[in-house]
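Novice: for reference, the sequence and a predicted model appear below.
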Amino acid sequence: MACSRDYLNKGWTFRQSDDDTADAWLPAQVPSQVHMDLLANKKIPDPFLDLNELSVRWIAEKDWTYKTHFQKPAGPATDEPVVTDLVFEGLDTFATVLLNGMEILKSDNMFLSHRVDVSNHLKDQNELEITFDSAMLRGSELVKEHSREHTFYVRQTEVSRVPVRKAQYNWGWDWGPILMTAGPWKPIYLEQYVARVDDVWAQCEVSEDLKTCSGRIFAKVVATADKATSFTLSLTLDGQSVLEQECSVDSDGIAQTEFSVENPQLWYPFGYGKQTRYELKATLGSYHQVSKLVGFRRTELVQQEDAFGKSFYFRINGADVFAGGSCWIPGDSFLSNMSAERYHDWMKLMAEGNQIMIRIWGGGIYEHDALFDACDELGILVWHDFAFACASYPTYDSYLNSVEEEARQNVRRLRSHPSVVIWAGNNEDYQVQERYKLDYNYADKDRQSWLKSSFPARYTYEYLLPKIVSEEDPEKIYHPSSPWGDGKPTADATVGDIHQWNVWHGAMHRYQETFMLGGRFISEFGMEAYPHLETTRNMIPNPQQQYPGSMMMDFRNKAIDHERRMISYVAENFQIKYDLPSYTHLTQIVQAETMHFAYKTWRREWGAPGARKCGGVLVWQLNDCWPTMSWAVVDYYLVKKPAFYAIAHALTPLAVGISTTYHQWTAGHDDPTLPSRDIKFDLWIASSRLQPVQVDITIRFISIRTGQDVLPPKKLDSLTAESNSTTEVIRDCKVEATGPPFDPTRPFDLAAYDPYVIHAAISADNKVVATDIAWPQPLKYLDFSSREVVFKAVSSSRVSITATRPVKGFVFEETRATKKLSDNGFDIIPGEKVVVDVMGVSVDSLRYTYIGASEGSIAISLT
């Protein structure tokens, strides 16, 4: 008899638990969360529109009950004893489960799955009922109950979230709404078996020379009694057998065998090699079979003393990898909305954007298998935080027991994914320790003393979680926190990873100053921007509210002091236009410019072997959980902002970077003409290619006012871009001034002021592979009138754009219908043409704008 599964996904109803009226029960979908079912039954307005988030907050303080009826599954034709388990993959969060009126389960952890043997409790007709208590109210009760033993410090939203093992962002964050979910958020099913394979996994190591992969394969077996049956563990590649071994099952239900693969085909990150995966299979006679795709790779986190402090970068299969990528928040406020296809579409964007690592943030969930399947397929490295964020968490016994089970279940679930390379203990909890001056003496290694301190969660992050990872998945890297650096202050740029929030937050440095703000690994930084116009107009349908600073626009942006910060960055760099289309464009270009400066300058610090000053850059954030304006570089509907493309350009396998001397312009007695007169520039090549490349570079100096070359181009031929390194080509090259000489004794002649851009193009095999442009800063001092932009249709899905004078921040207005733009948010240089592929809409339906355009959004006109 094979193991069978019957999903309980039909016939569900739900109600507010204290509503006893006859018509209280309403149809529900499972998996689901209560807001989704209330919305489907038209009992609440759409929380994603206008101020409707406020209209549904009452849901958080209510209890909710879900119920269904089902027939007992037909029993198998066998004389052997059969087990029927009722499996709950996820219950959100305080759940009491009744089967035919009898309590069979209580759960208080959203991150746990549960399996209950109901063999002796089923009738021909059965009733399953699940009541979900208010997580907000239960959290408040737990805070009161444990307030004598623990002080519940919290940095985001309110304190009731801290003792509750639930996705913390449900309490609201500085990019997301307060939407306290409840319900059966993952599948529920009956599973019948005589014997089954519970799990199969491998623990192995790839040798340093990459010629051998060896270790052990394990399987966990569950059976009604000892089974004298064959049990086989096998490993295949492309249908060809690599290993097939019959094994016995020990008294703990474990079968295992040693294995060794010579010259293994390895799994590589995107851009470094193939994403080869083997099929690992456990077969329990005729009873059950489980298979998984697994990848073998050698993973190291290199932390060595060097001239800059202590390094922090990843080495995969012997190759040092610059981890350029993004941070990930939950993909939806209602997680049951997230399909496998949607997860794949998100991860596909990572590869399209040359991004190689995604960091799963600790205030969300242990992410869905579909996300990791996509990362395995596409070669995206995963950094996964454990589910703690921005708080001082408790350590009372029942809480720690729940955390341990949660961690073990999820490490086991994810251990076979080659994409997952590192677990971090939490997000920013050591910053909470610093802010509130909680006890922390790094030299004190007595973990029992940690439990008695005002920062007891150190026990969780520095003892319990690393212990679990080492026991369940010993090849994985563990990092106590993000950020973290050997017990030093979390802002220490010489060690570990840092969250660099002195752009936007903190000191609000100019984005042009990112070159001064680097670290060994920047695992968070960001800049806010509006989404494209369609998203804004959809989330705020009232035209009278569709302007910057309106009540609904302000409400939608959850970042503290968002308008003050956003307008500062816009006003400091651009001439302000405050209508919605123009201001949207300006915020997007500010964000794109921040990405351009940050990724190219920090990638420059990748350096060379033995001098890896910066090991990676992860933007906060890739995505949104609802339609909003935020730090996301792609909005809720997967519509890419210009910043996404700026990152993609900066992370091309072979990139050229150019920078000019930085001059402040708002610090007091500054000379605003200095950036266009005192010009020195650096030029470098950043390469992730594993072999040296011969390249040519052309450098042009182009008048912004006239579009003419004001100096002869520089040509650098037959240069060698060193493999997987930064190659410094030019340092502090002084460029002669153009135009009439500046005479400080005479009135300044603005008409003669003629600043220029420096444009660098790098070619390999006679093909331009990357460009970069250095503009005089700030951009608001420049004259962008009369750009003379011309469009030509190359085909029905391709358009070329040229301009007579340099164009800054050209943006096509992208919509959900625009399935793909190959580029957006780019600059245009006279004598060059930009060719853009368009999918989903016709070329002649596009609208566009750029800095200095006479209108906020202009219809394309083809010639």
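Specialist: Noted; the coordinates are in hand. Residues are numbered from 1 along each chain as shown.
Novice: can we go C-alpha only for contacts and neighbour counts from here?
Specialist: Fine.
Novice: run through who's touching the particular helix or strand that has residue 375 in it.
Specialist: For residue 375, the element it lies in under DSSP states H and E is helix 369-378. By CA atoms under 8 Å, 6 or more residues apart in numbering, the surrounding residues in contact with helix 369-378 are 269-270, 275, 340, 343-344, 347-348, 351, 381-382, 414, 417-420.
Novice: who wins on neighbours among the residues you listed?
Specialist: residue 418 (31 neighbours; other CA atoms under 10 Å).
Novice: ok so that residue is a strand residue?
Specialist: No: under DSSP: H, G, I helix; E, B strand; the rest coil, residue 418 falls outside any strand and is assigned coil.
Novice: structure B:
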Amino acid sequence: MLTRTAAPGPWTLHLDTAGPDADPAVLAGLPVPATVPGTVHTDLLAAGLIEDPYLDRNELLTPWIGRSRWRYETTLPAASLPVAPGAERTDLVLDGLDTLATVYVDGAERLRTRNMFRSYRVALDPADDAGAAEVAVVFDAPWGPFDELDEDTRRAFDSPSAHIRKMACNFGWDWGPTLVTAGIWRPVRIESWSVARLAETRVEVRAERAGAGWRGVVEVGVELERTATAHDVALVVRVAGAERSVVVPAAETSARLVVEVPVADADLWWPRGAGAQPLHDLEVELLDRVTGEALDRDDRRVGFRSVEVRRDPDADGESFAFVVNGRPVAALGFNWIPDDCFPHRVTHDDVAARLRDAGEANANILRVWGGGLYESDDFYAQCDELGFLVWQDFAFACAPYPEHEWMLEEVEAEARENVVRLMSRPSLVIWNGNNENWLGWDDWGWKERLGDRPWGERYYLDVLPRVVADVSPHAFYWPGSPYSGTPEVYSNDRSRGVVHLWDGWNEQGYQVFLQDRARFVSEFGWQGPPAWRTLTDAVHDDPLLPDSAGVLHHQKAVDGSLKLSRGLAPYFDEPTGMADWHWAMQLNQARALTFAIEHFRSLRPLNMGSIVWQLNDCWPVASWAVVDSAGRRRPAWFAVRAAFAPRLATIQPRDGGLALVLVNDGVEAWAGTATVRRVGLDGRVLAEQPVTFEVGSVAGTTLPLDPALGTPGDAGAELLVADVDGAARAWRYFTVDRDLAYPRPRLDVKAVPLDGGDVEVTVTTDTFVRDLTLHADRLDAGAAVGDALVTLLPGESATFRIAGADPALAGTLAGTLADTVQGGEVLRHAGDLVA
């Protein structure tokens, strides 16, 4: 039976050739112990030779690392070669090399690589009793392919990431640092085997209609590698538990079998919120036909579901909607970027925490963005278990890509390996060709700059769809995000396909979202700073200001600070103090996302998808994330949680007036009553309209409001509030914050310590209070609040639960900030939180 064991260490890291501006003190400290999996940056950091590049402006001290040549070395002891006594083959298996690597065994070159997204295998020679294998992996500078271009080509293809099959965001992004990594970034192991092994196992799992019920279909295809002595051996491939097998005749290396199993409605795998996620064990075994000996096996967990993307022509263009097990699904979720610039540091618990953030925000889909990675098996396994739909980009983003023959071959091999790896995942529902490359061709001047040079279209319309169709023929492939369905129609056409909406952030303010009637939005967002504690732990400027050097360094967007201010200007005066600036920008991010999501959802069923840019951060930075790199939830997270609620009430402009729009993305119909009131900021009811409603599953209904209700006597002193059975309260204002006559808040704040160290904080107000938020992390680094952005009418109360604070502080929480909005200024109000 094939045996697997982690390659023994220790490994050491050496410098072969230093890049320009290398620090002599660092060079003097080499070599250092190396971690595998790991990267050069983290090994140097662990050895104390560089400062943490996430802090202050230390990133600026590291560019030489990505322009240097590095070498990892280890010795594989003779006892490990082979691991299994009598094995015919022993292989060194490298799951991920980043990126331009040459592998030497006992001084002989055995392998050259140029793709971060593939795995590799090197056959080892059995060592004699006194010997051992010396392994070296040498990494050339990732900048090399770009630096070696002639000036004309560099101008035409101006993104270094386009010339190397490597995580594009390593070269910097508008939310990420430039930390150009090298190293053995995924595990290394030794495999010993005899006769044959499963070189490739393709498992496609689906549910199909069978009369009134369902049947499950499992299609298994394998490619085998035989040893030289096993050429004439007949083999058997068996799906354990299904009593199905197929004989692989001597000399052949391919086999295929299909298994059908009964599946009841209760056994279908559903997206979260639509049903359960039952998973089943599947084992594919390779056997010697004569001896019955098990030679290799592949174990996985699978789920049965049907998936289609419905694209029906209609009066508004063409729909784009996911349909799972025959039911339409409203896709609400987030774009996912690498959770760390050094991906080997991302643990199972880190993934679980981020998925918990997404799930508790009522998301059901995650888009794995093309400038990052094909994620770990653990990521997809957790998505399977939790019911997240996964939209998987291929690794292309925001650049024209040359179509060299070597790169065409690399991309095909990379695509095949990753489609094979992920095709059995019930969570995976779409393969997407690229991120914003069609948009670049249409809008970013590529046509003029590139002329008749190939720019990547062949990948998206030929190589990638061909691989998907060949390997996983029932999977859905889409050529890009955004993309309209054909190169003949503008890629970001709002009437069809999927769109990215960035005019609001970049130029026009978030009110512009109201003009978009997009069918499916796969990117939109608004920027804000990370949590206060996350920012101040990473940036130590004195004084700390919105424009101090460290703060600006942790703002990677072009004109990002200007856009933050410009986006705030319609609603608030520019704050002068750092704390007020920080809160104002966080609040505006939350407001923008609420505005956009409620608008898109109010178009149901015309719009069937809203994927926010973005869920997570890879380092402490001003960004579009709703959860920062320390795992702290920004106010925007709470805004999205409310806007993604399965049942949503929102007041929207319709036909020159206002309407109460009710959106039900749940499985069951929704019926009840609602009362819409126009009230003064003093709480007086000025007008009222009761309504009854019924909304079907994954549907919306629009209830026009009486014009008298929507016409204020004093826009600055009145608002609309809707109380709806089964949904959170909806609010609408007649003017912007600057022009609202907010009363100065009068808050009564009480804190009660709970068993286990949590604290319950109750805030009661005698006045109207909007977006009340407790910033517990300012008091204690580990403290987190369970709610935020709470709006109260006079006489109402809200209760907040603070978890994770130091128990010693539980009874003395004076100084916790209760932030609210007053008269167009952002004010802080410190409540007396003494228990």
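Specialist: Good, I have the coordinates. Since the structure is predicted, the reported quantities are computational estimates derived from the model, not experimental observations.
Novice: what span of the second structure is the helix holding residue 375 of the first structure aligned with?
Specialist: With TM-score structural alignment applied, helix 369-378 of the first structure matches the range 377-386 in the second structure.
Novice: and for stretch 320-333 of the first structure?
Specialist: Going by TM-score structural alignment, stretch 320-333 of the first structure lines up with residues 328-341 of the second structure.
Novice: can you tell me the centre-most residue of the first structure?
Specialist: In the first structure, the residue lying closest to the centroid (CA atoms, centre = their mean) is residue 328, at 2.1 Å.
Novice: secondary structure class for the aligned partner of residue 576 of the first structure in the second structure?
Specialist: Taking TM-score structural alignment for the superposition, residue 576 of the first structure sits opposite residue 574 in the second structure. Three-state call for residue 574 of the second structure (three-state DSSP): coil.
Novice: out of the contacts of helix 369-378 of the first structure, list just those in helices.
Specialist: Members of the contacts of helix 369-378 of the first structure lying in helices (criterion: DSSP state H): 340, 343, 344, 347, 348, 351, 414.
Novice: of these, which pair is most distant in space?
Specialist: The most widely separated members of those, counting by CA to CA, are 351 and 414 (21.0 Å).
Novice: quick one, the helix holding residue 375 of the first structure and helix 340-352 angle?
Specialist: Interaxial angle of helix 369-378 of the first structure relative to helix 340-352 (axes from the mean of the first three to the mean of the last three CA atoms, to 10 degrees): 40 degrees.
Novice: so residue 563 of the first structure lies in a strand, does it not?
Specialist: No: read with three-state DSSP, residue 563 of the first structure is helix and lies in no strand.
Novice: that one -> the second structure?
Specialist: Matched by TM-score structural alignment, residue 563 of the first structure corresponds to residue 561 in the second structure.
Novice: count of residues packed around its match?
Specialist: Residue 561 of the second structure, neighbours per other CA under 10 Å, totals 20.
Novice: picking up where we left off before, contacts only, for the match of residue 576 of the first structure.
Specialist: Residue 574 of the second structure makes contact with 565, 568, 581 under the criterion CA under 8 Å, 6+ apart.
Novice: and the biggest helix by length in the first structure, how far out from the chain's middle?
Specialist: Identified as the longest helix of the first structure according to DSSP H is helix 580-604. Between the centre of helix 580-604 of the first structure and the centre of its chain there are 18 Å (CA atoms, centre = their mean, to the nearest Å).
Novice: quick one, helices of the stretch 651-800 of the second structure?
Specialist: Taking DSSP state H, counting those that start in this stretch to define them, one finds no helices in the stretch 651-800 of the second structure.
Novice: where along it do the strands fall?
Specialist: 657-664, 670-680, 685-695, 699-704, 718-724, 730-733, 747-753, 759-765, 769-774, 784-785, 790-792, 797-803 (DSSP state E, counting those that start in this stretch).
Novice: cool, and the stretch 301-450 of the second structure?
Specialist: 307-310, 313-314, 317-318, 321-324, 327-329, 331-336, 365-368, 389-393, 428-432.
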